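Asker: sequence first, then the predicted structure:
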Amino acid sequence: MRTPAIVGLILASLLLCFSVAADAAINLSSTRVVLAAPAKEGSLQLQNSSQEEFMLQAWVEENAAGEVPFAVTPSLERLRSGEKKTLRILYYGEGLPTDKESVFWLNVQEVPQKTKVENVLQIAVRQRLKLFYRPAGLPGRAEDAARELKWRLSGKGLEVYNPSHFHVSFGSVVVRKGSETYSAAIDMVAPGSTFAAELPGLVEDVRSGDLKVEFQVIGGFGGMAKYDSTISG
């Protein structure tokens, strides 16, 4: 038997001896955080729902411009079984646009304590959720932004334009043509921006009048709301 084959068998055998626990033990009170000015602070409730003790790490990622105008406290904390904590997100008070919403990623990572049991592979599980900073005095309302979206066909794809000052996050986007449906992979569209997605299987000569778009939007508290709209050519 060749050496690579022997090594492969050994690795496979070792992997079978390990148990992997990758489910999140720390429950979060929300799937997103909205920090609305003039408030300078937002919060997120955490609870360790497992029987084990974990070390909690939390931080905000840089945006495309390399900015992180937030501090998270506690950024490193021990969380015992069943214990609850409040994560505070503090805004420095400057550096972000005042005419539109901004978005960042908040990370919550749980690091398990060293186990006394042998042959157990431990994994640090990280949860990522969107952190929105909403300036004061923006025109319109965030909950109305989904109704203002403009949809159009672009070749064999779908474009959505967001004329509002707020981000719109999607749970699903489906284009319907009679009994046929086509899914579009659109996660979020930023204020004043256009996002384009492919529609696999859609024929090139289809007319926009034959189509409508049905979509679900994720609200500020993580709930889903259903909408539908016409599609222009």
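Answerer: Alright, I've got the coordinates. This is a predicted model, so every value here is computed, not measured.
Asker: C-alpha from now on. contacts and neighbour counts both.
Answerer: Fine.
Asker: can you give me the helices in the chain?
Answerer: Using DSSP state H, the helices of the chain run over 3-16.
Asker: for S13, what are its contacts?
Answerer: Counting by Cα atoms under 8 Å, 6 or more residues apart in numbering, S13 makes contact with nothing.
Asker: again, but for L35
Answerer: Going by Cα under 8 Å, 6+ apart, L35 touches 41-42, 131-134.
Asker: same question for F18.
Answerer: 119-121.
Asker: can you say which of those are buried?
Answerer: Using 16 or more other Cα atoms under 10 Å as the burial test, the contacts of F18 include no buried residue.
Asker: switch the contacts of L35 over to JSON lines; also include distance to L96.
Answerer: Below are the contacts of L35 laid out as JSON lines (distance: Cα to Cα, whole Å):
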{"residue": "E41", "distance to L96": "15"}
{"residue": "G42", "distance to L96": "16"}
{"residue": "L131", "distance to L96": "13"}
{"residue": "F132", "distance to L96": "11"}
{"residue": "Y133", "distance to L96": "8"}
{"residue": "R134", "distance to L96": "10"}
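Asker: just checking, which of those residues belong to strands?
Answerer: 41-42, 131-134 (DSSP state E).
Asker: out of the contacts of L35, which end up buried?
Answerer: Counted by 16+ other Cα under 10 Å, those give 41-42, 131-134 as buried.
Asker: from these, pick the one nearest K212.
Answerer: Nearest to K212 among the buried ones among the contacts of L35: F132, at 29.6 Å, using Cα to Cα.
Asker: pull the residues that contact stretch 225-233.
Answerer: With contact meaning Cα under 8 Å, 6+ apart, stretch 225-233 is reached by 146-147, 150-154, 207-209, 211-219.
Asker: alongside the first one, take a look at this:
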Amino acid sequence: MLGLTISANARAEISFGGFTRFIFDGEQQSLMVTLINEDPQPALVQSLLQWGDGDPNRDLPMVVNKPLLLIPAQGRASITLFYQGTGLPTDRESFLLLRVMQVPQKPKEENSMQIALQHNMKLIFRPKLPGSLEDAVEKLRWAPSQAAPGSYQARNDTPYYLTLTEVGLRDRTGIPCGNSIEHLMIAPFSSYDLIVPGCSQAAGQISYQFISDSGIAHARQRDL
């Protein structure tokens, strides 16, 4: 019977200087992203872009200048994302993913398996828009929904994507109702029906954390 060894190289060795997302300023033609190799061995990485919803049938008007890149041991290198200037809306943000995969080295031992680690980084293309992301969060509206008993609808009437975490309902005394939703993203000019598992009664408050451009969570609470 053959044994199978999982290589110790299957760990996150590529980082992004603390960034968890990238904002592409629509008034610029390119965005530089720095990749850091924290391993004592050189790292070969593959980078590609895709739509945030994973749709493979739409043309993507953006490219990566170095889809395959060798980063020195404990060093850093950069890739640049280029936008062709047309193809994305000018009245709202667009959501894409920057996928960076570390290509595993050839196994040194027989019957061993290398695991390719992949980072899926949020990329928001932001044309020149009125207001700010912080303004958009304050304009987020909640109302009872017909989707399910005890559900609520979030209405985003702004051109910004809103990322919320730890979304939970509470009764009027502040006691949590059901389980919180770990993560949700509300697209521009859209609504989202919030159904909280284990909560089927009317709530008095909703609490959540709003994620800023820098990836920092900011607590918010609203009366319903």
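Answerer: Ah, there it is. Given the structure is predicted, the values throughout are model-derived calculations rather than measurements.
Asker: strands - which of the contacts of stretch 225-233 of structure 1 land there?
Answerer: 150-154, 212-218.
Asker: surely L46 of structure 1 meets K84?
Answerer: Yes - using Cα atoms under 8 Å, L46 of structure 1 is in contact with K84, at 5.5 Å.
Asker: more neighbours: which of the two?
Answerer: Legend: neighbour count by other Cα atoms under 10 Å for L46 of structure 1 and K84, higher for L46 (20 against 15).
Asker: OK, contacts around the more buried one?
Answerer: L46 of structure 1 touches 26-29, 84-87, counting by Cα under 8 Å, 6+ apart.
Asker: most neighbours out of the residues you listed, which is it?
Answerer: Most neighbours among those, by other Cα under 10 Å: I26, with 25 neighbours.
Asker: sorry, back to before: okay, the contacts of F18 of structure 1 in JSON lines with distance to F170 of structure 1 next?
Answerer: Supplementary listing: the contacts of F18 of structure 1 in JSON lines, determined by distance: Cα to Cα, whole Å:
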{"residue": "N119", "distance to F170 of structure 1": "41"}
{"residue": "V120", "distance to F170 of structure 1": "38"}
{"residue": "L121", "distance to F170 of structure 1": "35"}
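Asker: from the residues you listed, which is closest to E94 of structure 1?
Answerer: Nearest to E94 of structure 1 among these, counting by Cα to Cα, is L121 at 43.2 Å.
Asker: and the gap between the residue mapped onto E83 of structure 1 from structure 2 and L117 of structure 2?
Answerer: Aligned counterpart of E83 of structure 1 in structure 2: G75 (TM-score structural alignment). G75 of structure 2 is 18 Å from L117 of structure 2, where distance means Cα to Cα, to the nearest Å.
Asker: still on that earlier bit, now render the ones in strands among the contacts of stretch 225-233 of structure 1 as CSV, adding distance to M188 of structure 1 and neighbour count.
Answerer: What follows is these, written out as CSV (distance: Cα to Cα, whole Å; neighbours: other Cα atoms under 10 Å):
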residue, distance to M188 of structure 1, neighbour count
K150, 14, 16
W151, 14, 22
R152, 16, 18
L153, 18, 21
S154, 18, 17
K212, 19, 20
V213, 15, 21
E214, 15, 17
F215, 12, 21
Q216, 11, 18
V217, 9, 22
I218, 10, 20
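Asker: and the furthest pair within those?
Answerer: S154 and I218 (25.0 Å).
Asker: among the contacts of F18 of structure 1, name the ones in strands.
Answerer: Going by DSSP E, the strands hold 120-121 from the contacts of F18 of structure 1.
Asker: of the contacts of F18 of structure 1, closest to D99 of structure 1?
Answerer: When the contacts of F18 of structure 1 are compared for distance to D99 of structure 1 (Cα to Cα), L121 wins out at 47.7 Å.
Asker: can you tell me which residues contact the closest one?
Answerer: Contacts of L121 of structure 1 by Cα under 8 Å, 6+ apart are 18-21.
Asker: at 6 Å what do you get?
Answerer: L121 of structure 1 makes contact with 18-20 under the criterion Cα atoms under 6 Å, 6 or more residues apart in numbering.
Asker: residue in structure 2 paired with it?
Answerer: In structure 2, L121 of structure 1 lands on M113 (TM-score structural alignment).
Asker: for V111 of structure 1, same thing?
Answerer: So, by TM-score structural alignment, V111 of structure 1 is matched to V103.
Asker: what's around that match, how many residues?
Answerer: 18.
Asker: I'd like to know how far it sits from K122 of structure 2.
Answerer: For V103 of structure 2, the distance to K122 of structure 2 - Cα to Cα - is 20 Å.
Asker: give the equivalent position in structure 2 for V168 of structure 1.
Answerer: Taking TM-score structural alignment, the alignment pairs V168 of structure 1 with L162 from structure 2.
Asker: now its match: closest residue in space, sequence neighbours ignored.
Answerer: I186 (5.2 Å; Cα to Cα, 6 or more residues apart in numbering).
Asker: the one you found -> structure 1?
Answerer: So I186 of structure 2 corresponds to V189, using TM-score structural alignment.
Asker: before I go, just wanted to say thanks for your time.
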